[in-house]
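Engineer: Using only what follows, build the 3D model:
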Amino acid sequence: MREFNLLVSEQMKTMDKLLFLQGELERCEEIEEQLQLIQQETELESIQHEIKMMKNELKAIHKIFETQTEEVIRSYQDMNVPV
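Structural biologist: You can find the predicted model right below:
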């Protein structure tokens, strides 16, 4: 049970990172749209670079979360296997 609780705790931390990053990505994309409207090319390139980096980080965190989900499921199944 302890391992299961630790895995769930780690997964919750990952989910917090995931949600934060998604929110930041949405915020940056809104800024990107605004900058495109006012055509500030230098700032636009900077925010586009930041968006690309966030998307890459989001993909990596998503993979971690999926792996943690599989570990949680395996741990739960192991707890419930009759001895």
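
Engineer: From here on, just use CA atoms for contacts and neighbour counts.
Structural biologist: Will do.

Engineer: Now do the same contact list for the residue nearest to residue 14 when sequence neighbours are not counted.
Structural biologist: Nearest residue to residue 14, sequence neighbours excluded (Cα to Cα, 6 or more residues apart in numbering): residue 65, at 6.3 Å. Residue 65 makes contact with 11, 14-15 under the criterion Cα atoms under 8 Å, 6 or more residues apart in numbering.

Engineer: Could you also give me the structure for this next sequence, so I can compare it with the first?
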Amino acid sequence: MEEFDRLINEQLKTMDKLLLLQSEIEKCQEIEQQLYALQEFKQIQSIGEEVQRMKKELSSIQHIFEQQTEDVIRYYQESQEPSF
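Structural biologist: Okay, the predicted model is just below:
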């Protein structure tokens, strides 16, 4: 069961990273909208590039989270199999 707990803890850490990054992306997108309203086009490009970078990072973290989920499921299923 120790391994299962370790897998779950790693997955929770990854989930925290996902949530934090999603929050940062939302904040940047709000700033981007404000800059559009102010017609600050040079800054808009900079923010847009940052949003794209964060979205790539988010995709990578989501992939890691999915892999961790598969590992947790696999470990749980294997631990439930009767041993002879």
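
Engineer: returning to what we had before: the residue nearest to residue 14 of structure 1 -> structure 2?
Structural biologist: The alignment partner of residue 65 of structure 1 in structure 2, by TM-score structural alignment, is residue 65.

Engineer: Which strand or helix spans that match?
Structural biologist: helix 41-80 (DSSP states H and E).

Engineer: For the spatially most central residue of structure 1, give me its contacts.
Structural biologist: Most central in structure 1 under Cα atoms, centre = their mean is residue 18, positioned 2.6 Å from the mean C-alpha point. Neighbouring residues of residue 18 of structure 1 by Cα under 8 Å, 6+ apart: 58, 61-62.

Engineer: To which residue of structure 2 is it aligned?
Structural biologist: Checking TM-score structural alignment: residue 18 of structure 1 goes with residue 18.

Engineer: same thing with residue 39 of structure 1?
Structural biologist: Aligned by TM-score structural alignment, residue 39 of structure 1 pairs with residue 39 of structure 2.

Engineer: now residue 26 of structure 1: how far from residue 75 of structure 1?
Structural biologist: For residue 26 of structure 1, the distance to residue 75 of structure 1 equals 34 Å [Cα to Cα, to the nearest Å].

Engineer: Also residue 50 of structure 1?
Structural biologist: 37 Å.

Engineer: Those two: which has the busier surroundings?
Structural biologist: Neighbour totals were compared for residue 50 of structure 1 and residue 75, and residue 75 leads with 18 against 15 (other Cα atoms under 10 Å).

Engineer: Let me see the contact set for that one.
Structural biologist: 3-4.

Engineer: neighbours of residue 22 of structure 2, just the number please.
Structural biologist: 15.
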